[in-house]
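Novice: The sequence and its predicted three-dimensional model are supplied below.
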Amino acid sequence: MLVNFSWLVPNQIAGSGQIGGYGIYAEDSREKLLEDLALLREQGVLAIVSLTEEPLHEEVLRANGLAYLHLPIMDMQPPRLEDIKQFIDFVKVSKREERPVVVHCGAGMGRTGTMLACYLVGQGHSAQAALAQVRRGRPGSVETIAQEEVIEDYAEYLNAFSNGKKPY
C-alpha cells in the first residue's frame, strides 16, 4: 500500500512514503514491493528514486521495467550537494525518456520533500517558493532546519553557477 503518494508536477514527478515495505531484509519485502509497483504503474510511474538507507530490490524493479536510483540518506538529514546533482541528473534523463518519477523515503516528508524542493529550484523557483509549493501539496514536508538550509544552499549554488562564478 502506497503511503503519502502525490504528484508534485502531474505525470512528471511525485513523492511518496516507503515503497515495498521496510527494506530488502524484511521477510515479505518482495511481495510488498510487487504490490506497490502495481499501484505505481496505475499512476504511470516508470522511475523510482529511493532515499532510504536500505535499497529496494533492484532486480525486481529492473525486471518490471523501472529505472532506479538509490541515494541513501539518513532519516532527518539533508542530502549532500553530490546527492542533489545525481538526483537532478536522473530526473532529467527520466523526463527526456518520458518516465514519470516517484521519490520516496520512509514517511515521504523530510528527505523526499527536500529533494522535491531542490527539483523546483532547478526549474527556476526560488528556495522559498519551492519550499512553499512542496508544503502546499505535501503538508509537513521538509522537517528540519538543515533540510531547509540545503534547499537555500542549492539555490545559491545554481545562482553562482548561472552567473559565471565558481560555486563555493
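Specialist: Great, that's in hand.

Novice: CA atoms for contacts and neighbours, from now on please.
Specialist: OK.

Novice: any idea how far Asn4 lies from Met74?
Specialist: 19 Å (C-alpha to C-alpha, to the nearest Å).

Novice: Summarise which helices and strands the longest helix along the chain is packed against.
Specialist: Longest helix in the chain by number of residues, with DSSP state H as the criterion: helix 145-162. When contacts are defined as 3 or more C-alpha pairs under 8 Å, 6 or more residues apart in numbering; DSSP states H and E, helix 145-162 packs onto helix 110-122, helix 127-137.

Novice: Going along the chain, name the strands of the chain.
Specialist: Per DSSP state E, the chain carries strands over the ranges 6-9, 13-16, 47-50, 67-70, 101-104.

Novice: Let's have those strands in CSV, adding mean neighbour count and distance to Glu152.
Specialist: Putting these into CSV (neighbours: other C-alpha atoms under 10 Å; distance: least, C-alpha to C-alpha, whole Å) gives the following:
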stretch, mean neighbour count, distance to Glu152
strand 6-9, 18, 19
strand 13-16, 24, 20
strand 47-50, 26, 22
strand 67-70, 19, 23
strand 101-104, 28, 20
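
Novice: and Leu131, which of those is closest to it?
Specialist: Of all those, it is strand 6-9 that lies closest to Leu131, at 11.6 Å by C-alpha to C-alpha.

Novice: The residue most central in space within the chain and Leu66, how far apart?
Specialist: With distances taken as C-alpha atoms, centre = their mean, the residue of the chain nearest its centroid is Val103 (2.9 Å). Counting by C-alpha to C-alpha, the gap from Val103 to Leu66 is 13 Å.

Novice: Return every residue with contacts to both of those two.
Specialist: Jointly contacting Val103 and Leu66 under the rule C-alpha atoms under 8 Å, 6 or more residues apart in numbering are Ile48.

Novice: Distance to Val9 and mean neighbour count added to the helices and strands packed on helix 145-162, as CSV?
Specialist: Compiled in CSV, those are given as follows (distance: least, C-alpha to C-alpha, whole Å; neighbours: other C-alpha atoms under 10 Å):
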stretch, distance to Val9, mean neighbour count
helix 110-122, 10, 26
helix 127-137, 10, 18
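
Novice: Comparison target, given below:
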Amino acid sequence: VAFLDLELASGSTPGPTHRSYWVVEGRFAAGAYPGKAGRGDLEHAPDVIAELLSVGIDCFINLTEDEPGGGDSHLTRYDDDVSASAIIDRHPIVDVSIPAVDQLARILDATDEHLAAGHNVYAHCWGGIGRTGTLVGCWMVRHDLVAPSDAIHVLEQLRRGDRGAGHRRSPETTQQRDFVGAWAAGQ
C-alpha cells in the first residue's frame, strides 16, 4: 500500500501555478520559489502565494537559503504573506548541490510528517528544478512509487504540469540525478 494511499499525479495535470506541478494532485505540489516569476524577474509574492493557498496548500517546504546572508538572500521572502495560514518549514540546501544523505532523509521525514498530519505541501527551491527535483525524486523512491532507475523519467512526466519550465531537465545537475538514482525505497 502506498504511503497514505497517495498516488502520483498525471503528468498532464497543470500545476497550481504557472511554475509548479503536482506530485500528488491536491496534496503535494512542487516548483519555483513562490515570490519569483522567472529568472531574474521578481514578482510580488502575494499573487503566487494566493494561487497556492487557494488550492489548499498550507505547508511550504523551503529548500532555499533565503535567510539574510544566505546564498539565495536576493529572493523576495514570503513569510509575512503566509504566516497566518500556513507552515513554513525551512531546510536550506546550497543551490546546484546535493544535501548529505542524512539531511535529505530529515527533509523527507518532515515532508511525510506534514502530509500525514493532513497538510497539503508545496516544496520549492529557487527555480524548482535542481534541489526540488532531487527531493521529489527521492520522495517517490522512498515510498516505492517508482524504482530508482525510473525516478527521473517519472519526474519528467510530472513536470509536464509546470507550464513555465516543465521542459527543463530536472534535477538540474548530473550529481543531483545520480543522487536520486542511488536513493533506496524506505530510505
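Specialist: Thanks, I have the structure now. It should be emphasised that the depicted structure is a prediction, and the values quoted were computed from it without experimental measurement.

Novice: that older thread, could you pull up the contacting residues of the residue nearest to the centre of the first structure?
Specialist: Per C-alpha under 8 Å, 6+ apart, neighbours of Val103 of the first structure: 13-16, 48-51, 112, 115-116.

Novice: Report the two members of these separated by the largest distance.
Specialist: For the contacts of Val103 of the first structure, the farthest-apart pair by C-alpha to C-alpha is Ile13 and Leu51; their separation is 14.8 Å.

Novice: What is the aligned counterpart of the residue nearest to the centre of the first structure in the second structure?
Specialist: Matched by TM-score structural alignment, Val103 of the first structure corresponds to Ala123 in the second structure.

Novice: burial measure for Thr17 of the second structure, as a count.
Specialist: 24 (other C-alpha atoms under 10 Å).

Novice: Repeat that for Lys36 of the second structure.
Specialist: Neighbours of Lys36 of the second structure under the rule other C-alpha under 10 Å: 20.

Novice: right, and it touches Ala45 too?
Specialist: Yes: counting by C-alpha atoms under 8 Å, Ala45 is a contact partner of Lys36 of the second structure at 7.1 Å.

Novice: coming back round to it: next, format the strands of the first structure as a markdown table and append distance to Gln128 of the first structure.
Specialist: Formatted as a markdown table, the strands of the first structure follow (distance: least, C-alpha to C-alpha, whole Å):
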| stretch | distance to Gln128 of the first structure |
| --- | --- |
| strand 6-9 | 16 |
| strand 13-16 | 19 |
| strand 47-50 | 24 |
| strand 67-70 | 27 |
| strand 101-104 | 20 |
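
Novice: The ones you listed: which one's closest to Arg136 of the first structure?
Specialist: Nearest to Arg136 of the first structure, of all these, is strand 6-9, at 9.8 Å by C-alpha to C-alpha.

Novice: distance of Ile61 of the second structure from Val141 of the second structure?
Specialist: From Ile61 of the second structure to Val141 of the second structure the distance is 18 Å (C-alpha to C-alpha).

Novice: whoops, Asp150 of the second structure was the one
Specialist: For Asp150 of the second structure relative to Val141 of the second structure (C-alpha to C-alpha), the value is 9 Å.

Novice: Find residues that contact each of those two.
Specialist: Counting by C-alpha under 8 Å, 6+ apart, Asp150 of the second structure and Val141 have no contacts in common.

Novice: Per the alignment, Gly35 of the second structure pairs with which residue of the first structure?
Specialist: So Gly35 of the second structure corresponds to Gly20, using TM-score structural alignment.

Novice: Quick check: its match touching Ala38?
Specialist: No: at 10.8 Å, Gly20 of the first structure does not count as touching Ala38 under the criterion of C-alpha under 8 Å.

Novice: between those two, who's got more neighbours?
Specialist: The residue with more neighbours, out of Gly20 of the first structure and Ala38, is Gly20; 22 against 15, by other C-alpha under 10 Å.

Novice: who's in contact with the more buried one?
Specialist: Per C-alpha under 8 Å, 6+ apart, neighbours of Gly20 of the first structure: 29-37, 56.

Novice: out of the residues you listed, which are inside helices?
Specialist: If you go by DSSP H, these have 29-37 in helices.

Novice: May I see those organised as CSV, with distance to Val91 of the first structure and neighbour count added?
Specialist: Shown next, in CSV, are those (distance: C-alpha to C-alpha, whole Å; neighbours: other C-alpha atoms under 10 Å):
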residue, distance to Val91 of the first structure, neighbour count
Ser29, 26, 18
Arg30, 25, 18
Glu31, 27, 12
Lys32, 25, 18
Leu33, 21, 24
Leu34, 23, 17
Glu35, 24, 16
Asp36, 20, 19
Leu37, 19, 23
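
Novice: Phe87 of the first structure: which of these is nearest?
Specialist: For those, the residue nearest Phe87 of the first structure by C-alpha to C-alpha is Leu37; the value is 20.4 Å.

Novice: Can you point out the buried residues in stretch 73-90 of the first structure?
Specialist: Buried positions in stretch 73-90 of the first structure, judged by neighbour count with 16 or more other C-alpha atoms under 10 Å: 73, 77-79, 83-85, 87-88, 90.
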